Structure formats: structure tokens, C-alpha cells
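Enquirer: just coords:
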């Protein structure tokens, strides 16, 4: 195990480029595949790329705000105390890895955006408490919790098909979450991974032989950023407004009243927008004055640069995959070799491959749903299980797809190659319980 872990770590460190260059290389690969395996000409592939380039602007803004609002909230005295209290449960490197993995997994089951931020921030606090822990493995552990998100309460595909009026309702009807998220297959996979991933990461820590401890500069910067400074005494009316606690309280109360209204009207709908909304207005309230809040914003936006510039490239990749029919060909090939027993497994594997190029749960379901559901009905396979197979395929290869790691890496101050070697082991390990759950439950 030590040899395998070190091999993948060395390969990633040596050959995996920066996350932006990874997106550029994927763009070129999809462009060439579209020309070779579809009827699209080189000019048409360029058109598909440019047309889709801006399709994820709303999503890019949501993910940028996850990083910014999460940092702002973590930079408040009350949240620092909470994270510090939780971090006291870890006194050794092994305990640190187990704690961060489990908490990140539970948080991602609640909401994927919430889980990414919580995992990264808790990891930083734990690293400050246990400075001998390998920081890279600790953050890989935090990211491993994201593997669970599409089996949890924010799973986009299962929630969509449970909503009346969804685009496949005439084919499969509406499917309640009791048949998807709360099915025996999904519960087996979720619980198995939730309780064994911490042990796997602990094993990775002990077998890696790595001596890469914390980055003292990073943690020193983090500690300085989380230090509350006394504001100078305001002299002018403008400065008094900037340091007014009343203004912060008024606008924060209005925001939090909307949150109460949202949950009263929609139940436990913890989507990405409401998570950002909660983070933002709690940040305003807990910082107490607009000046302290704005100072925190200035520090927070520095972490969002990678997301802002890379998400359009992934939107362009998705545009080429969909418009050229390349994603459809991949799905149909797996369907052609599937039986009633193997269709969930092949659906899962095909979804994992497509997720490399279309790293969006809702977008992927829009592509694969119209192909996999008719095949599922024809072969007599439960459509709910097929939908969960697409969901788990989307979550599975996130472990080696930098797209979703960007918010966590931005907060942690790491590059994708720092954690991806360890995530390869997590990817290989997680294939087996997911496959067992889809085939035998």
C-alpha cells in the first residue's frame, strides 16, 4: 500500500498540471474526440465550444460565493470558536484525518457546497492544533467527504425526478426520494463510505511515509487573518456608518427572516443559493460592523480567482460534448453491452467517464437521463436505481476531477497536484462498495 500510494503521489506531482491547464488540456482532447468520433467538423466543434462557453456563469458565481461567504463566516469570532472546539477532538495526526473526513462527509450529505467549505475550514483549524499532520493528506481527507454528496439531501438528479413536471415525467413519472436517496442501495453505499473512508484515509496517512507537514507560512497567515482587530475610533459620519452595529443587525435580521420564510415554505430545501444566503447574512451579523465585514470580504475574494477563470472552460467542454453527440455515444455504447443485471453498473461507469467532461450533476442528468431511462424500462431495471447509478457516477470521478476541488483548494491554499495522488486511491477503493450497492441491493 505504501508503494502504491507513493507511486500515485509521485506521478501526480510530476505530471498533473495546474487545474487551469487541466481544463485547457481537456478542452483540446474533447475537441479532437468530437472531430474523430462524431459528424462535427473542426469549425462546428469550435462553434459548439464558443456557444457553450458562458453557460455556467450562474453556477460559477454560486461557487465563487461559496468560497467567499464561507471564508467570511469562518472569519467571525463565534465560528472560529466553534471550529476550534471541534478541532480539540483531534490530538494526533490519525485523529485529525479521521475527524476531518467524517465531519466533511456528514456536511456534504447535508449540502455539497456547505460540505466543501466546512471540510476545508475545519482542516485548517485541525492543522493548527496538530501541526505534525500531513497537510496534503488532511485536505485530501476533507475532499473525500465530497464523494458522498450525490447520495445526500442536495442530490440534484434524485431531487429533480421527485419534482412534478420534470422533463422525463412522461417517461418515468415522478420518483419519490424514498426510492432513490432513502433506498436500501443508497443507504448501504452512504453508510459504508461514511464509516470506512475515515479508516482508509487513516491508512493512507500511516502508509504514505510522507514527511510533508503543515505549511507554517500558510497557517501563520491564516491565524493572522482570523485575528480580530480593534477598529479605530470613527471621526466622520461616513466612518460612523461603517462602524455601526445597528446597520449590520438590521440587514442581517432581514436576511435571516427570509431564511426562516424559505424553510417554512419549502421544507428542508438546502440548495446552493440558500447556503450562500445563510453564510452571507450570518457573516454580516457575526462581524458586527460593516467595516469588519468588508475587510473580511477583501481577504476572501482572493481565493475565488481560479473558479472565476476556469468554469467557463468547463462550460465550453460541456457544450462540445452535448452538441457534438459525444456524450450520447459514450452512454449508448455502455447501454448496448448491458443486461438487466449489469445496466446499473455500466450506467455508473459511463456517468463517471462523462463526469470528467461535464462535471455538473444536473447537467449530467439532462444528458444521460433521456438515454438511460428508456434503456432501463426496456430491460426491466428499476428506474430509481438507474437514476442513482448516474448520481454515483457523477460523484465518483469527482475524486480525480479538479473542478469541484477548486473551492476547497482555494481555502486550503493548495494546488490540485497536492491532493490528487491520494484521491486516486480513494477513487479506486470507493468503486467496490458503490458497485456492490448498485448490483446487489
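Expert: Arrived safely. This structure is a prediction, so every number in the text was calculated from the model and none was measured.

Enquirer: make it CA atoms for all contacts and neighbour counts henceforth
Expert: OK.

Enquirer: For the stretch 51-200 of the chain, which segments count as helices?
Expert: Here the stretch 51-200 of the chain has its helices, by DSSP state H, counting those that start in this stretch, at 57-74, 77-87, 93-110, 112-129, 135-144, 156-161, 169-172, 184-208.

Enquirer: Adding distance to residue 288 and mean neighbour count, write those out as a markdown table.
Expert: A markdown table is the format used below for the helices of the stretch 51-200 of the chain (distance: least, C-alpha to C-alpha, whole Å; neighbours: other C-alpha atoms under 10 Å):
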| stretch | distance to residue 288 | mean neighbour count |
| --- | --- | --- |
| helix 57-74 | 12 | 22 |
| helix 77-87 | 10 | 16 |
| helix 93-110 | 26 | 25 |
| helix 112-129 | 21 | 26 |
| helix 135-144 | 30 | 29 |
| helix 156-161 | 35 | 22 |
| helix 169-172 | 48 | 12 |
| helix 184-208 | 37 | 19 |
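
Enquirer: Show me the one of these that comes nearest residue 390.
Expert: Shortest distance between residue 390 and the helices of the stretch 51-200 of the chain, using C-alpha to C-alpha, is found for helix 156-161: 8.1 Å.

Enquirer: and that closest one, what does it pack onto?
Expert: helix 361-379, helix 383-396 (3 or more C-alpha pairs under 8 Å, 6 or more residues apart in numbering; DSSP states H and E).

Enquirer: next, the one to line up against it:
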């Protein structure tokens, strides 16, 4: 890799401050797992001090809640894994390379990456997380090869904007989809009486207007933040020259049917995929042909897609739940790959990305167990009520979600911890559950722009360091504050 080159002039005050903050974060901020442990102790101590509970009682609440959200954790695992698998298909990479040829200036390149990232995040946050990173890198390479000056750190921030703005209001948003799932934890806790359909959250005019306006506003800010060509640092300052001359990205090395396999009608064989070959040299074994059968894979994939189509035909938009979303992307991915063995192998590669969710969610459930059992959740709800009115509550919910997201860097885990308190406060003020849910989700997504944890896949793919891009991420976070405050207050539900 070539060394980091610096522009002739230093960056703006905001950029330098952001880079300094990101550098401190990169050096000193502990892992999300340690955050979960620290928060467990914080809630443990606060429950004893504020609610007068004893240590034995608090440990009991923690233990009783620890395994309460296993189903939800598995749903989150499938979201990130199905998005990862689809994003790393070579055909997706081909489409990104074509899109990278469209911009004629650095500002256009940054805006296009940002809009794609934010739009995909509304559809599926796991897909946006990986595709946004790949697209930022491909756009940087295309601009370098075409002689277009584009600031690579800002390009990487644009690829991260989906996680920093629109994901939690969309089709894969943890909070709205959890409420729409039959028998969910909020029903069991008595917070809501029945499921809350996505027509009241994701597909409400409130959420749709907020999404459209936010994408447009963020695109303008990205355009204005783009440095002039003379101040831009292109991808060559961060990625080796050999990598810049390559045609594709890491996505192309995952599975390419023409390179890895011999295709014969509906059957395909690969020793690497099947784990073996015929010792006699007479060709693939029957088991290998079955494992790689496009006919079998395609048939089951089309069956799954047909089931999803029927669900929406019969139930409308309210058919969307976490289970339906995961079912849909599971079979769409199989339809793209068609070969069952290749699809299984891609899931094996995606499993590492989901390891953190598997580890963290039991701890989040334990935290919620302590908050609910000790009465701390009710106290928080009362605190929200004390400083809120029906008009200002969406803004208060947004700020609450933004603050807590610094300590619980997981939308689903955060909603499990404080969601009951937010909804109870909203109900006391006479606000709709869907209204409060979306407002809270805005805060959860917003402060991802100051949190490098979810950016780890992007940092690895783009070959950039956190402190080199988070100056602009913090600038985006600050620029969004007045817009979100006004939008949440003004847009009618």
C-alpha cells in the first residue's frame, strides 16, 4: 500500500476536529462486547440505587431475562448473513462497476454512492453495509482510472450513509419489524396488546416522507462537503497501485461459475464445493451433481419467492415481518446463486460477520430483564414524560435513541433495552406506537455516524482507517441535527 499523502492545505476546522475525535475513538473505545458488559454493570448498580433492589434480586432479573430474545437474535443473524451473501455475488459487483462509470465529477461520485447506500439500507441494512463499501471502493478505482478527482475519505462516508441514516426506518428495521412479528417480546412484556403492522411504521406517510426528505438532504450535504479537486485525496493514497489496476474487487473472488465450475445443463460439479471427486477420473459423483444442481436449487428458490408473493397478495403491506423479510432474502439469494453448494459456502463466509450478534444479544436480553424486573424501565418512561409534550416527544425519542446508541451499538439490542420505556411514555401522551417507534429509530441510526463499530466491514473493504474518514462522518452527523429536529417536529403522522 502506498503511504497516505496529504493535501497542500490542512482541512477545515470541522474536518480536523472530527479526525482527532475518530483517532481517540480508534485508540481507546472498547469493543461492543465490552460495552454490553459495562452497561450490564451500570444497569445493575442503577437498579439498586434508584429502585432500591438488592444485588441478589438484580442478578435474578438478569438471569431470568438472559435467554428471552433467542428468536430475535437469530432473526438479526439472518439479516446480516443474507445481505452479505447477496452483496458478494459477482453479478452485483458487475452492476456496481457499471454504475461507477456514470459520474463525471468527484461531487457526483460521492452523491451517487451515498444515494445508493441510503436507498439499499431502506431495503436491507446488511446488503447496504457490504454493497456500500464495495461501491465506494469501485467508485474510487473508476475515478482514479478516468482521471476524476474525488476525495476518497468522503466517498467511504457516503458508502456508510445507509447505516448512518435510513436503515432503521426501512424494510429491515429492527424496531418496526419486531413489533410486527406475532408473539414478539413486547407483547409478552405487556407493552403492546397485539402486533403493530408495518403500515403504521415503515410504510406510514410519516416514515416515507422522512426517508425521502432525508436522502435528498443528505445528498445535498455530501455534495457541499466535497473538497475541491486540488484538495481531494484520491484512492491511490490508501490502496496499493496493483489493486487499483485490477478489474474487480474481492466480490469477484467469491464464486464465478465460469472460472470455478464445469456446467452441464442442470448439473454442475466442483471438487472445491463438494469436498471430493470421483477417484476413477470418470467425472463427478452423482452426489456432487446433486449438490450443485441448478435445477434443484432454482426450483426451491422459485417456490420460496412464490410463497412471499402470496403472503403480500393475501395480506398486503402488513405481511412484512422479520420472518417474512428473512425468508424473502434467503430465497432471493438462492435464486441468484442457484447452486445449493455454492450458496452454502457463501453462508459459511458470512458467519463471521454475524458472530458479534450471536454473542451480544443474550447480554442485551439480560439488561432488559434487569430494567423490566427492577422497575427501572418504568422510571425512565416517567422521566421521558416529565420533559415531553405530544408535540416534542418525537424529538425527545430521537435524542434518547441517539444517546443510548453510543453505549449499545446495535439497533435491535438498543430497542430491547429501552423500547418498552419509550412506548409506555408515548402511550401516556396519546401518541401512536408507530410514530414513537420511527422517531426513536431515527436516533439509533443517526449516531452510527460517530460510531466506528458498524463501519468495520467498510474499513476492511475500502482499506481506509477509521480516523481518516470519521472526520467527515462527524460533519455529516452535525449537519443532520437541525434537519432531523425540524423534520421530526413538523412532519405529521
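Expert: Yep, that arrived. Note that the structure is a prediction, hence the values are computed from the model and not measured.

Enquirer: After superposition, what's the TM-score here?
Expert: TM-score for the superposed chains, counting by TM-score structural alignment, normalised by the length of structure 1: 0.79, backed by 434 aligned residues with a C-alpha RMSD of 4.2 Å.

Enquirer: hmm, back to that, looking at the helices and strands packed on helix 156-161 of structure 1, which is nearest to residue 192 of structure 1?
Expert: Nearest of these (C-alpha to C-alpha): helix 383-396, 13.8 Å.

Enquirer: The helix or strand that that closest one is followed by: how far from the chain's middle?
Expert: Along the chain past helix 383-396 of structure 1, the next helix or strand (assigned with DSSP states H and E) turns out to be helix 402-412. Taking C-alpha atoms, centre = their mean, to the nearest Å, the mean C-alpha location of helix 402-412 of structure 1 is offset from the chain mean by 8 Å.

Enquirer: So what touches helix 402-412 of structure 1?
Expert: 19, 63-64, 66-67, 71, 116-117, 119-121, 124, 139, 143, 303-304, 306-307, 311, 359, 398, 415-416 (C-alpha atoms under 8 Å, 6 or more residues apart in numbering).

Enquirer: Determine which of the helices of the stretch 51-200 of structure 1 approaches residue 256 of structure 1 most closely.
Expert: The closest of these to residue 256 of structure 1 is helix 57-74. By C-alpha to C-alpha, the value is 14.2 Å.

Enquirer: how much does that closest one stray from structure 2?
Expert: For helix 57-74 of structure 1, the mean deviation from structure 2 after alignment is 2.4 Å (mean C-alpha distance after the TM-score superposition for structure 1).

Enquirer: excluding its backbone neighbours, what's nearest residue 317 of structure 2?
Expert: Leaving aside its sequence neighbours, residue 317 of structure 2 sits nearest to residue 199 (C-alpha to C-alpha, 6 or more residues apart in numbering; 6.3 Å).

Enquirer: Next one: the one you found from residue 176 of structure 2, what distance?
Expert: 10 Å (C-alpha to C-alpha, to the nearest Å).

Enquirer: do the same with residue 475 of structure 2
Expert: Per C-alpha to C-alpha, residue 475 of structure 2 is found 28 Å from residue 176 of structure 2.

Enquirer: For residue 39 of structure 2, what is the corresponding residue in structure 1?
Expert: Alignment note (TM-score structural alignment): residue 39 of structure 2 maps to residue 26 of structure 1.

Enquirer: whoops, I mixed them up, residue 110 of structure 2
Expert: Match for residue 110 of structure 2 (TM-score structural alignment): residue 97.

Enquirer: which stretch among the helices and strands packed on helix 156-161 of structure 1 comes nearest residue 294 of structure 1?
Expert: Here helix 361-379 is closest among these (C-alpha to C-alpha), at 33.1 Å.

Enquirer: contact partners of the closest one?
Expert: Counting by C-alpha under 8 Å, 6+ apart, residues outside helix 361-379 of structure 1 touching it are 150, 155-157, 168, 171-172, 322, 327-328, 331-332, 335, 339-340, 343, 347, 351, 354-355, 358, 382-383, 386-387, 390-391, 394.

Enquirer: again, 6 Å this time
Expert: Contact with helix 361-379 of structure 1 is made by 156, 157, 340, 383, as judged by C-alpha atoms under 6 Å, 6 or more residues apart in numbering.

Enquirer: Over to stretch 91-99 of structure 2?
Expert: Contacts of stretch 91-99 of structure 2 (C-alpha under 6 Å, 6+ apart): residue 135.

Enquirer: What's the average distance for that stretch when superposed on structure 1?
Expert: Stretch 91-99 of structure 2 differs from its equivalent in structure 1 by a mean of 2.8 Å after superposition (mean C-alpha distance after the TM-score superposition for structure 1).

Enquirer: which residue numbers in structure 1 go with that stretch?
Expert: Stretch 91-99 of structure 2 covers residues 78-86 of structure 1 once aligned (TM-score structural alignment).

Enquirer: Now find how far off-centre the matching stretch is within its chain.
Expert: On C-alpha atoms, centre = their mean, the centre of stretch 78-86 of structure 1 falls 23 Å from that of its chain.

Enquirer: And stretch 434-444 of structure 2, by the same measure?
Expert: From the chain centre to the centre of stretch 434-444 of structure 2 is a distance of 16 Å (C-alpha atoms, centre = their mean).

Enquirer: That stretch vs structure 1, mean deviation?
Expert: Counting by mean C-alpha distance after the TM-score superposition for structure 1, stretch 434-444 of structure 2 comes out at 4.3 Å.
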